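Trainee: Build the 3D model from these lines:
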Amino acid sequence: MDIFTALQTAVTGLKAQSYAIDNISGNIANSQTTGFKRIDTSFVDLIAEQTPKHEVSGTVLAQSQLSNSIQGNITATNVPTNMALNGDGFFTVQTKSGDANGQPVFNGSNLYTRRGDFTVDKDGYLVNGAGSYLLGDNLDPVTGQTASSGPIKINNGTLPAKQTTAITYNANLPRTPTTNATATGGSALYAPTNASTSVTTDTSTTATGLQVTAASASDFIDHSVVGPSLTAYTASGAPVSVTTRWAKVQDYASASQPAVWNLYYAAKSDVVGGSTAWTNTGTAFAFDSSGQLTSPAVNASTGVSSVTIPSLTVDGTTVGDITLNLGKNALTQYATSSGSVTTNALTQDGYAAGSLNSVSVSTDGKIVGAYSNGSSLAIANVGIVRFINPDGLKQESGGNFRQTLDSGNALTGLNGTTVVGSNVEQSNTDIASEFSKMIVTQQAYSANTRVMSTAQTMMSDLLNVIR
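Mentor: Below is the predicted model of the structure:
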């Protein structure tokens, strides 16, 4: 290695430090850029080929070193469609290539970003501050199935009504119910004069057409306890108030004669005294000596015991067949001091028509719409991917990254990452650290200039020898 080579080496050192200060300045400039990932500088030595024991330190090469795997701070924004990723992962986005018929046209090339300051544009699409459109699955809020895949669009259309088809119920029936007839009659059991028309104790079949007439309603109410009340919905979204009562029709005597309850619902929503008839749902709910439900049996595969309430009709309005779902151990008969029914869970799957009031983002990446009818339904799934080597991505403008061979293929799924709604991820630039690197870089740059001046002086001395 001669003096001229030393001069060239010092030049590469200047270039390397210039590259480093360029990255430092960019990091500082983007210290407040949402989702920005700083670029560090790594230096690689290039040793000229020499014989053993005569190696010479050669030139230097500066390379960028991404910090995509380093999390930035997460801060609240109070914008419901803003999102931050806590953990690994990137949002999948596309950029707009133009407009056609008043609608954006996308270039079809997927990019990836941590910039989650998404807001709804005039067309309903979710766009971040750099103009990238969020991709994912648009869901049918009624069925929960994927309606389309691509740019997520918030639909402000009316949510159609859904007919009630299933009720989920969880409760404890008192082993000894306290009824109006308990104190005077000495028995809480309901034993009508014409039992064949209003009660069933046969657990092998489902009876239909069993009804307590309005004339006999007073006696029925005196020998029964209040059950759950809820609002069901017809196919058009009309609300129907359903009032129920439980009547115990048989005490436990042996395994072949279990305790049996019947469930009734009122034919009218306005239940006053004996002014309405009561319809038996037609199923004998049987319990063993320990208070466990034995019939209807729990399905081994689903873990749910289900019965059908045929043609549920209130105030002359027919809702339709309703499936009553009872989870494992969801309906029991334990002794209680109050002698009344304890309802632990009661839900139904119907609702009236409604309009979208607001949206929010769940931790699993679902965009949930809150509707005016009180329903909260998933309307989209956010497209989130992971990379084996996120630092191998190619960085582009707007906080976007492009997949490369070094990064590996995009892997779908959160894998432990959570989505934080109404928040954004800040830049992972540390100003103090960048200032420290700036001082070191400046000193290294000055040292390289000193090498250049020294080499130049030595060359001048060499030329003077010739003279």
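
Trainee: Going by C-alpha atoms from here, please, whenever you check contacts or count neighbours.
Mentor: Noted.

Trainee: For G421, see how far away N415 is.
Mentor: N415 sits 18 Å away from G421, going by C-alpha to C-alpha, to the nearest Å.

Trainee: now N27
Mentor: 26 Å.

Trainee: ok, back up a step: when N415 and G421 are compared, which one has more neighbours?
Mentor: Neighbour count, other C-alpha atoms under 10 Å: between N415 and G421, G421 has more, with 24 against 12.

Trainee: and this one, so I can compare the two:
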Amino acid sequence: MDAAMSSAVSGLLAESTALSNISNNLSNSQTTGYKSVSTTFTSLLTELTNSSTYTSGGVSASARQNVLAQGTITSTSVTTDMAISGAGLFAVTTSLTAGQTYYTRNGAFDTDSTGNLYLSGTNYYLEGYSVNSGTASSSLSVVNIESREIDPPVATSTYSLSANFPAAAQNDLGTISYTTTSTPSTTEHLSAVYVQTGSDSAAGTTTYEVAIDAANGTTITDGTGTSGSQLLYSVTVDSAGAITAVVDMATNTTTTTLPDITPSDASTISLSTNYTSWSSFATAVGTGFSQTKSMTIYDSLGVSHAVSVTYTAAGDNKWLMTVKSASDGTLVDSNGSSVSSYSYEVSFNSDGTYSGITSLGTGETNAGGTAGSAPISSTGGPEISAIWTDGAAPTTGTSAVSMFIGSSGKSDGLSQYSSSSSTAVSITVNSYSQDGVREGTLSSVAVSSAGDVVASYTNGNSVTIYKIPVVTFANENGLTAMSDGVYSESLSSGGAVFNTAGEGASGTIEGGALESSTVNTTTEFANMITTQQAYSAASQVISTDKQMFTSLMQAIA
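Mentor: Got it, this is the predicted structure:
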């Protein structure tokens, strides 16, 4: 009877333990990251005589953890909330310096008054690896957002440009339109002034071509009586500026010879033609098309500067690229002289791909007698070299802005192809980029699946400032449970292994989300009924044992 009584009492104690676990589970059914605990029962023996005879010792009960049971992950509006999908725990500590590390599945982290991320409602702080200039620290520290409140300015070091220069600009830089209204069959005279801008550096004979195209069924008749829909004339000017001949290229006959003129004189070529009302004629405009683009770069203080670059058609497959200083800075040429501008000759291959650049002289000579020229970067491209008036570090020498405008024989930067547009001839900028930024202030924080804490700033920069590890153990269920949903390492759990989220056996991190409790209330109520029945049965054993003992005492008396 003593054994029966002892077994029954142990049963009551075991079922009390089970009921306690059930109660704790139900109490934490809404606790973030909580893992439901089950009860394991183990039989006890006080004496074993043989395989068929033993003295019962009752039962013992113990709580069984399921630390890695996956709870439902629900999105929240808090960007610092985190949930682990898969195996692993977060690392937390109670010390802002070098304290002991604990572990939790609860990812409800808030920011305290000094910018530290802490487990909401507790004194545990989230730990991670700080990242500076893309390199992560090798030691854990408390994740602090406020320490990265400011994103410092970065001076521009590279500038990449992708653009198409119109091939038509070499021979067709514009249109001169003649619009007339007259009675049909009336013969009239048309006149135009053709102007060539710029100057030639060497003496010689220059030939210009002028094309006149008919429209709306117009018939054009030149001075020799030859009619057609198009007339092409070649005008030759010698080195002294005299027009020596005007040749009708369509009939290859000389139509007239004009007297010598000086470069400042205007010459008129009169053509007679028959036309219909409201007709127009166009001529090709020669070399000289020019267009200016602005590029923005940043100095060491984060101040932006607009640098003007003018591109001018300079002949077959050649363009002049002229860089002009901004009002808040002065350009510096290859020998260190301050200049207002410097130029490069940009060349293209016959297939429209980029060929290369040639640095042109600036006309400045330093004290050593070295002639200055437009600076060339170490990669062979143009360079923006300047001194700023705002006190920023000079953008010169190794700090100059290196421009990438293409690889020789490729169209990965500048190109020269005909435009498909029917609008005016223009340089088309496809894309441009530069690596400088102004100072920015923190605007938001997000956490990636790999555990990267990414800070976004008002200057458009997004920078990884911390990496949150996912910690795994050989036996997570062997961890020692503590208050606040926190666990500590034990001999049974094995040592902590710090992993990058998503690598190996570790789970990934979902930012702006929380993991729900794994408690199933339906299951817990069912377990409660079973526990109640077992407890009642143990109570009945005690009652029966008592009656049997009473009967024995009465028999003895």
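
Trainee: Determine the set of other helices and strands touching the strand or helix carrying I21 of the first structure.
Mentor: Taking DSSP states H and E as the criterion, I21 of the first structure maps to helix 3-29. Counting contacts by 3 or more C-alpha pairs under 8 Å, 6 or more residues apart in numbering; DSSP states H and E, helix 3-29 of the first structure packs against strand 39-46, strand 59-66, helix 431-466.

Trainee: Hmm, V92 of the second structure is touching R105, no?
Mentor: No. Using C-alpha atoms under 8 Å, V92 of the second structure is not in contact with R105; the gap is 10.3 Å.

Trainee: I'd like the helices and strands packed on helix 3-29 of the first structure written out as TSV, with distance to V105 of the first structure and mean neighbour count added.
Mentor: Converted to TSV, those look like this (distance: least, C-alpha to C-alpha, whole Å; neighbours: other C-alpha atoms under 10 Å):
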stretch	distance to V105 of the first structure	mean neighbour count
strand 39-46	32	15
strand 59-66	31	17
helix 431-466	39	14
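
Trainee: can I get these in TSV with distance to L405 of the first structure?
Mentor: Formatted as TSV, these follow (distance: least, C-alpha to C-alpha, whole Å):
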stretch	distance to L405 of the first structure
strand 39-46	20
strand 59-66	15
helix 431-466	30
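
Trainee: Of all these, which one is nearest A370 of the first structure?
Mentor: Closest to A370 of the first structure of those is strand 59-66 (C-alpha to C-alpha; 39.6 Å).

Trainee: on average, how far is that closest one from the matching bit in the second structure?
Mentor: In the superposition with the second structure, the average deviation recorded for strand 59-66 of the first structure is 1.6 Å (mean C-alpha distance after the TM-score superposition for the first structure).

Trainee: Need the contact partners of that strand.
Mentor: 8-10, 12-13, 16-17, 19-20, 37-47, 391-392 (C-alpha atoms under 8 Å, 6 or more residues apart in numbering).

Trainee: Equivalent analysis for stretch 409-420 of the first structure, please.
Mentor: Taking C-alpha under 8 Å, 6+ apart as the rule, stretch 409-420 of the first structure contacts 83-89, 361-365, 383-388, 403.

Trainee: residues of it that come out buried?
Mentor: 410, 414, 417-420 (16 or more other C-alpha atoms under 10 Å).

Trainee: now swap in stretch 353-363 of the first structure and tell me
Mentor: 353-356, 359-363.

Trainee: Just give me the closest of those to P52 of the first structure.
Mentor: Using C-alpha to C-alpha, these come closest to P52 of the first structure at T363, 59.6 Å.

Trainee: Can you tell me what the closest one aligns to in the second structure?
Mentor: Using TM-score structural alignment, the partner of T363 of the first structure in the second structure is S449.

Trainee: so where does the closest residue to its match other than its chain neighbours fall, helix or strand?
Mentor: Distance criterion C-alpha to C-alpha, 6 or more residues apart in numbering; nearest residue to S449 of the second structure, sequence neighbours excluded, is I509 at 4.6 Å. For I509 of the second structure, the host element (DSSP H and E) is strand 508-511.

Trainee: now that strand: which residue numbers in the first structure?
Mentor: Using TM-score structural alignment, strand 508-511 of the second structure pairs with 418-421 in the first structure.

Trainee: in the superposed pair, what's the mean gap between the matching stretch and the second structure?
Mentor: With the second structure overlaid, stretch 418-421 of the first structure shows a mean distance of 2.2 Å (mean C-alpha distance after the TM-score superposition for the first structure).

Trainee: Is I357 of the second structure part of a helix or strand, or is it coil?
Mentor: strand (DSSP: H, G, I helix; E, B strand; the rest coil).

Trainee: Now do the contacts for it.
Mentor: With C-alpha under 8 Å, 6+ apart, I357 of the second structure has these contacts: 344-347, 381-382.

Trainee: sorry, back to before: between strand 59-66 and the helix holding I21 of the first structure, find me the angle.
Mentor: Computed by axes from the mean of the first three to the mean of the last three C-alpha atoms, to 10 degrees, the angle separating helix 3-29 of the first structure from strand 59-66 equals 20 degrees.

Trainee: In helix 3-29 of the first structure, which of the residues would be classed as buried?
Mentor: Going by 16+ other C-alpha under 10 Å, helix 3-29 of the first structure has these buried residues: 3, 6-7, 9-21, 23-24, 27-28.
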